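*Asks:* build me a model from this:
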Amino acid sequence: MVAGAGLIERLPLAALVGVMFMVVIGTFEWASLRILRRMPRADVLVMLLVTIATAVSQNLALAVLLGVVVLALAFAWENAKRIRARKHVNAAGVRHYEIFGPLFFGSAQAFGEKLDVNGGPAKVIIDFRESRVAGMSAIDALHKLTERYQRLGKTVPLRHLSPDSRHLLGQAGPLVDVNIEEDPLYTVAGANVMY
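*Replies:* Coordinates of the predicted model:
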């Protein structure tokens, strides 16, 4: 390469730029542009964002970190829309809410709007069999909801909380006042028998 340095110095810079552009055009996978329409918008946005951030900052690690943060926020936004509540009243006149989807900072407000505090019977059971409680925002949402029910003289036990959710509520201790109805712990018969 050192031997050809004099020859390369004679080439105009525009010609070298043109050669580099032709290399880029030749090596780019053009079929990937057709896939862009089928990709989730968040992924396309992150690709463009990482590309622009890399070009501007000249720091690929920082651009990738930015992409990870944006995708994490997009994931939280999507999961916030996935919380649902199915309600029914049993023969004893107790209203049951079955919660589906994670309860976390992104879904805490929507969770509070799913339950009818003013109407209904004096006892309401919230069932978390298909849900998980994650973080202080979720704990705060549960606390505020149970306070609203208690002001109206209603009892609100929480059922089927996962061990992680119960642990999280236990750690919150005096910060939150919720009534957890303990589920029986079932074990497999004969699990402790040695053969």
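
*Asks:* going by C-alpha atoms from here, please, whenever you check contacts or count neighbours.
*Replies:* Fine.

*Asks:* can you pull the contacts of Asn118?
*Replies:* Tyr149, Leu152 (C-alpha atoms under 8 Å, 6 or more residues apart in numbering).

*Asks:* shouldn't it be within a strand?
*Replies:* No - judged by DSSP: H, G, I helix; E, B strand; the rest coil, Asn118 forms no part of a strand; its state is coil.

*Asks:* against Ala85, how distant is it?
*Replies:* With distances taken as C-alpha to C-alpha, to the nearest Å, Asn118 is found 16 Å from Ala85.

*Asks:* now do Leu152
*Replies:* For Leu152, the distance to Ala85 equals 21 Å [C-alpha to C-alpha].

*Asks:* element containing the nearest residue to Asn90 once chain neighbours are set aside?
*Replies:* Closest residue to Asn90 apart from its sequence neighbours, by C-alpha to C-alpha, 6 or more residues apart in numbering: His96 at 7.5 Å. Using DSSP states H and E, His96 falls within strand 95-100.

*Asks:* compare with the first, here's sequence two:
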Amino acid sequence: MFVVVEKTFEWSSLRFFGKLPAADVVIGVLVAAMTIFVNITLAVVTGVILSALLFAWEHAKHMTIKTHDDEQGRRIYEVEGTLFFASAHQFSELFSPKNDPENVVIDFKRARIIDHSAIEAINSLVERYERRGKRLQLRHLCKDCLELLNNAKDICVFDIDDPTYHIADNKLS
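*Replies:* Coordinates of the predicted model:
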């Protein structure tokens, strides 16, 4: 196996080690070492899994929310990024039902809901606002989201420019 690694490794890539993210370098070295000392199949599977987890971790950091109040006194939250299992907790922490006015709008125009964890995060947020007796509106959600949202049937507002995509969930046919 050492000969396979030695022959197939792109040795010129070593000059990029100082320029590449440290996590990518660690994964590459780990995969090479596992190929030599364990087996190539396990090394590839481990590399793919670690790379996918690293991607999810990094992608979850790109969730942002811009807040402003409109002329009717509503608080508008404009969500930007991808809402999925890795960013669902961060998403929930970005809202403050206790400090918000009576009417709140969450605009998902620049966001994308990917999986069931995201739907659960939205459902949980809806419940938090309802417990405080506040009116919450959700805008620019895809139609699939409405099917999956338990508590949001009456608070979703659909516009002409709403997104059309499918959520990765087994509840949809």
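
*Asks:* could I get the TM-score for this pair?
*Replies:* The TM-score (TM-score structural alignment, normalised by the length of the second structure) is 0.81; 156 aligned residues with a C-alpha RMSD of 2.3 Å.

*Asks:* more crowded one of Leu152 and Ala85 of the first structure?
*Replies:* In terms of neighbours (other C-alpha atoms under 10 Å), Ala85 is the more surrounded of Leu152 of the first structure and Ala85; the figures are 17 against 12.

*Asks:* that one matches what in the second structure?
*Replies:* Residue pairing (TM-score structural alignment): Ala85 of the first structure is matched to Ile65 of the second structure.

*Asks:* next one: Asp177 of the first structure
*Replies:* For Asp177 of the first structure, the aligned position in the second structure is Asn151, judged by TM-score structural alignment.

*Asks:* would you say its match is within a strand?
*Replies:* No - the assignment for Asn151 of the second structure, made by three-state DSSP, is coil rather than a strand.

*Asks:* check the secondary structure at the match of Ala85 of the first structure for me.
*Replies:* Applying three-state DSSP: Ile65 of the second structure is strand.

*Asks:* show the contacting residues for it.
*Replies:* Each residue near Ile65 of the second structure by C-alpha under 8 Å, 6+ apart is listed here: Tyr77, Glu78, Val79, Glu80, Leu94.

*Asks:* now do the lengthiest helix in the second structure: everything it contacts.
*Replies:* Looking across the second structure with DSSP state H, the single longest helix is helix 40-60. The contact list for helix 40-60 of the second structure (C-alpha under 8 Å, 6+ apart) reads 23-24, 27-28, 30-32, 34-35, 82-84, 86-87.

*Asks:* for that helix, buried residues please.
*Replies:* Ile40, Ala43, Thr46, Gly47, Ser51, His59, Ala60 (16 or more other C-alpha atoms under 10 Å).

*Asks:* before we move on, what about stretch 142-150 of the second structure?
*Replies:* For stretch 142-150 of the second structure, burial by neighbour count (16+ other C-alpha under 10 Å) applies to Cys142, Lys143, Asp144, Cys145, Leu146, Leu148, Leu149.

*Asks:* now swap in stretch 97-117 of the second structure and tell me
*Replies:* 97, 102-109, 111-117.

*Asks:* read off where it ends up in the first structure.
*Replies:* Mapped onto the first structure using TM-score structural alignment, stretch 97-117 of the second structure covers residues 117-137.

*Asks:* now the matching stretch: how far from the chain's centre is it?
*Replies:* With C-alpha atoms, centre = their mean, to the nearest Å as the basis, stretch 117-137 of the first structure stands 20 Å off its chain's centre.

*Asks:* centroid residue for the first structure?
*Replies:* In the first structure, the centroid-proximal residue (C-alpha atoms, centre = their mean) is Ala76; its distance is 3.2 Å.

*Asks:* which part of the first structure lines up with stretch 76-83 of the second structure?
*Replies:* Against the first structure, stretch 76-83 of the second structure falls on residues 96-103 (TM-score structural alignment).

*Asks:* how far does that stretch sit from its chain's centre?
*Replies:* That offset, for stretch 96-103 of the first structure, works out to 15 Å (C-alpha atoms, centre = their mean).
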